[in-house]
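Trainee: Task: produce atomic coordinates for the following.
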Amino acid sequence: MTERAQAKERKDGRENAVIHPLTIGSVNLANNLILGPMAGVSDLPFRLLCHEQGAGLVCTEMVSAKAIAYKNRNTKELLKVSDEERPVSLQIFGSDPVIMAEQARQIEDLHWDILDINMGCPVPKVFNNGDGSALLRNPLLAGQIIEAVAGAIHKPLTVKIRLGVSPDTINAVEMAHIAQESGAAAVAVHGRTRDQFYMGAADWEQIARVKQAVSIPVIGNGDIKSPADVQAMYEQTGVDAYMIARAAQGNPWIFRQILHFYQEGEEPVKPGPQEMCDTMLRQARMMCDLKGEYLGIREMRKQAAWYTAGYPRSARLRGMVNDVETYEDLEQLFRAYFGLS
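Mentor: This next block holds a predicted model:
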């Protein structure tokens, strides 16, 4: 065997072990790279961009089951799914098993493919209401919710958890067991406690313990920023899939970059000014179409800050973006910033 053939064999073996198709319940994913759910970030336009860049699954912003029940006007937008971005995981949250199950049943005819229950959100307004990561304090109730929702729908159900509420109450293994026994088809584990929010390093060793404890697919989440991080998480945890959230903010190309690394065995090339500008403007257009120009432009301001973080004169650009009111002005500003005609 030639040296080149040996190198290809090593590359293919690494790719098959780390990056590969994944089945969750009845849903087949082309690969095991997942865009995590992020409130105010993973809306339809951003999910579509990440899907086009190679994400095997994209997740919606979390939606309140009670808001669905009350037909909250903002909830309709959060529930929008396009066939072009599928497969899609729709995430809901709540702490009442009856409401969660009934609303899951009510929305099952929408075009999402997987339903996810949020049991990891750390923000006070969610936690203090007994939802999100607060359910880590009540495994019995968590199990009742999972069982009720799993029994109400035919599509696969997954659960997203954290390690626990605090370092003294880590119970991710217990929660994963409960999820599996209650009907979940997979569990995603963020390697931080609720008290950490997003500070400090994710504890991958705890994720590894979850992987060793259950037979359903385990999705690792936390501190995945590059192909090297994917490789390191696989070697340390053996997880079945990788959930990327904050590292995708302003960087939908991260999925393409990781796939390129494993398919070609070389470091990916970063997008150039033309692609960067075109992508930002495309996202802005989609946001304006979906939400109206007034809201779309204002929400694009934070996106522009993420896209250009670390670029020359990015602070000045952020200040100028805050004064933009129309798409035309935004396009002119972005093209001038990147030196494009």
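Trainee: can we go C-alpha only for contacts and neighbour counts from here?
Mentor: OK.
Trainee: Against which helices or strands is the longest helix seen in the chain packed?
Mentor: Looking across the chain with DSSP state H, the single longest helix is helix 273-291. Judged by 3 or more C-alpha pairs under 8 Å, 6 or more residues apart in numbering; DSSP states H and E, the packing partners of helix 273-291 are helix 44-52, helix 293-307, helix 327-337.
Trainee: Would you mind listing the outside residues contacting that helix?
Mentor: 45-46, 49, 293-297, 300, 304, 307, 327, 331, 334-335, 338, 340 (C-alpha atoms under 8 Å, 6 or more residues apart in numbering).
Trainee: And for stretch 192-204?
Mentor: Contacts of stretch 192-204 with the rest of the structure, by C-alpha under 8 Å, 6+ apart, involve 120-123, 133, 162-167, 170, 190-191, 222-223, 233, 236-237.
Trainee: Please pick the buried ones from these.
Mentor: Buried positions within those, assessed by neighbour count (16 or more other C-alpha atoms under 10 Å), are 120-122, 133, 162-166, 170, 190-191, 222-223, 233, 237.
Trainee: Of the contacts of helix 273-291, which qualify as buried by neighbour count?
Mentor: Neighbour-count burial (16+ other C-alpha under 10 Å) applied to these gives 45-46, 49, 293, 296-297, 300, 304, 307, 327, 331, 334-335.
Trainee: Can you lay out these as a markdown table showing distance to Asp113?
Mentor: As requested, the buried ones among the contacts of helix 273-291 are arranged in a markdown table below (distance: C-alpha to C-alpha, whole Å):
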| residue | distance to Asp113 |
| --- | --- |
| Pro45 | 18 |
| Phe46 | 18 |
| Leu49 | 18 |
| Glu293 | 30 |
| Gly296 | 27 |
| Ile297 | 30 |
| Met300 | 28 |
| Ala304 | 30 |
| Tyr307 | 29 |
| Tyr327 | 33 |
| Glu331 | 35 |
| Phe334 | 36 |
| Arg335 | 37 |
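Trainee: Following up with a second sequence; could you model it the same way so I can compare the two?
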Amino acid sequence: MFKVGKIEFQNPILLAPMEDVTSIAFRKLCKELGADIVYTEFVNSDGLIRDNKKTHDKLKITNDERPVGIQIYGGEINAMREAAKIAEQENPEIIDINAGCWVKKVANRGAGAGLLKDPPYMQKMAKEIVESVKIPVTVKTRLGWDENSIEIIEVAKRLEDVGVKALTIHCRTRVQGHDGEPAWHWIPKIKEAVSIPVVVNGGILSAQDALKAKEITNADGFMVARGAIYHPWIFREIKEIFEKGFVSHFVDVEERISTALRHLKYELEFKEGKRAIIPFRKYYSGYLRGLYGASKIKQKIMLLEEYQPIEDLLFSYKEELLKHQEFEE
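Mentor: Predicted structure coming up:
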């Protein structure tokens, strides 16, 4: 059971915080497709306290995406404490501390997974943040810095002791990044050591992966990251496989195209023109994955900078694919 503050779910499926991915538009789409809890992009504490507009914009949330968490990151306790206070003003359901980002520019500065090098310091940071805000504070982290320094049991206990309300564990080390198989077998050990909810993360790229993770971990929640970028329908598919043991609904051509355009329209609600359309290009590979002739369409669509030509191209492509299917049948 995942119970944090006013949030209560049985086996919730969570959308992970991801830089340049979990915009308001993408969060809204994932909620519609079955995500129970969503998170903002991770927000830099220094940018917040310096009143950087681009950083502040990442705090914006809407009522139709709730419950939502704001994740903050940084390596300096005072900055993180003040950033948490600023984030709280947006009324999220959760403030989440990023103690898992593995990229060098973050971790090597003592932020993200860099906090794993000093568990007492991480604990002190969490304590300061918990005491500075009135809403629940959670932490997303990894097993350890490397395979020789896996101290997640100690870390989990330290964080629970200072009032952290839930943990999300990416079951790899910082050195691994996204490489190698996730060590899901650590989750039952962590659950045995603490009484707060423990969410499993890492390696959940399909509904089948989630079912396997559930069987191995009996986690209190299941967080999806990259799997949602390539296949945002993963949330409803995980729910179905948890309930029935299988996925019955195949995402056809029409749904792929209509969802891509719906997503792009959402992005355009919050950003104008090229500011929405150019960053959106990273999603086409997922929406068109496995479709006949997709590579040629992607080459064309990458050159388009307005919505209508994109819609026209995708509608034309859809009709071509449907005719091809009829011919094959």
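Trainee: Kindly reformat the helices and strands packed on helix 273-291 of structure 1 as JSON lines containing distance to Ala176 of structure 1.
Mentor: Rendered in JSON lines, the data for these read as follows (distance: least, C-alpha to C-alpha, whole Å):
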{"stretch": "helix 44-52", "distance to Ala176 of structure 1": "27"}
{"stretch": "helix 293-307", "distance to Ala176 of structure 1": "33"}
{"stretch": "helix 327-337", "distance to Ala176 of structure 1": "45"}
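Trainee: Show me what Ile68 of structure 1 lines up with in structure 2.
Mentor: Using TM-score structural alignment, the partner of Ile68 of structure 1 in structure 2 is Leu48.
Trainee: Equivalent analysis for Cys288 of structure 1, please.
Mentor: Correspondence of Cys288 of structure 1 to structure 2, assessed by TM-score structural alignment: Leu268.
Trainee: if I look at its match, how far off is Ser258 of structure 2?
Mentor: Here the distance between Leu268 of structure 2 and Ser258 of structure 2 works out to 15 Å (C-alpha to C-alpha, to the nearest Å).
Trainee: just to revisit the earlier point, if you look at the contacts of stretch 192-204 of structure 1, which of them are in strands?
Mentor: Taking DSSP state E, the ones among the contacts of stretch 192-204 of structure 1 that sit in strands are Arg162, His190.
Trainee: what ranges do the strands span in the stretch 1-150 of structure 2?
Mentor: Taking DSSP state E, counting those that start in this stretch, the strands of the stretch 1-150 of structure 2 run over residues 2-4, 7-9, 13-15, 37-39, 43-44, 68-73, 94-99, 137-142.
Trainee: Of all those, which one comes closest to Glu328 of structure 2?
Mentor: Taking C-alpha to C-alpha as the criterion, Glu328 of structure 2 comes closest to strand 13-15 out of the strands of the stretch 1-150 of structure 2, the separation being 37.4 Å.
Trainee: so that closest one matches what in structure 1?
Mentor: Per the alignment by TM-score structural alignment, strand 13-15 of structure 2 matches residues 33-35 in structure 1.
Trainee: Redo the strands of the stretch 1-150 of structure 2 as CSV? Include distance to Val130 of structure 2.
Mentor: Compiled in CSV, those are given as follows (distance: least, C-alpha to C-alpha, whole Å):
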stretch, distance to Val130 of structure 2
strand 2-4, 13
strand 7-9, 17
strand 13-15, 22
strand 37-39, 18
strand 43-44, 17
strand 68-73, 13
strand 94-99, 9
strand 137-142, 6
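Trainee: Minimum distance to Ile229 of structure 2: which of those has it?
Mentor: Distances from Ile229 of structure 2 to each of the strands of the stretch 1-150 of structure 2 were compared using C-alpha to C-alpha; the shortest belongs to strand 13-15, at 10.0 Å.
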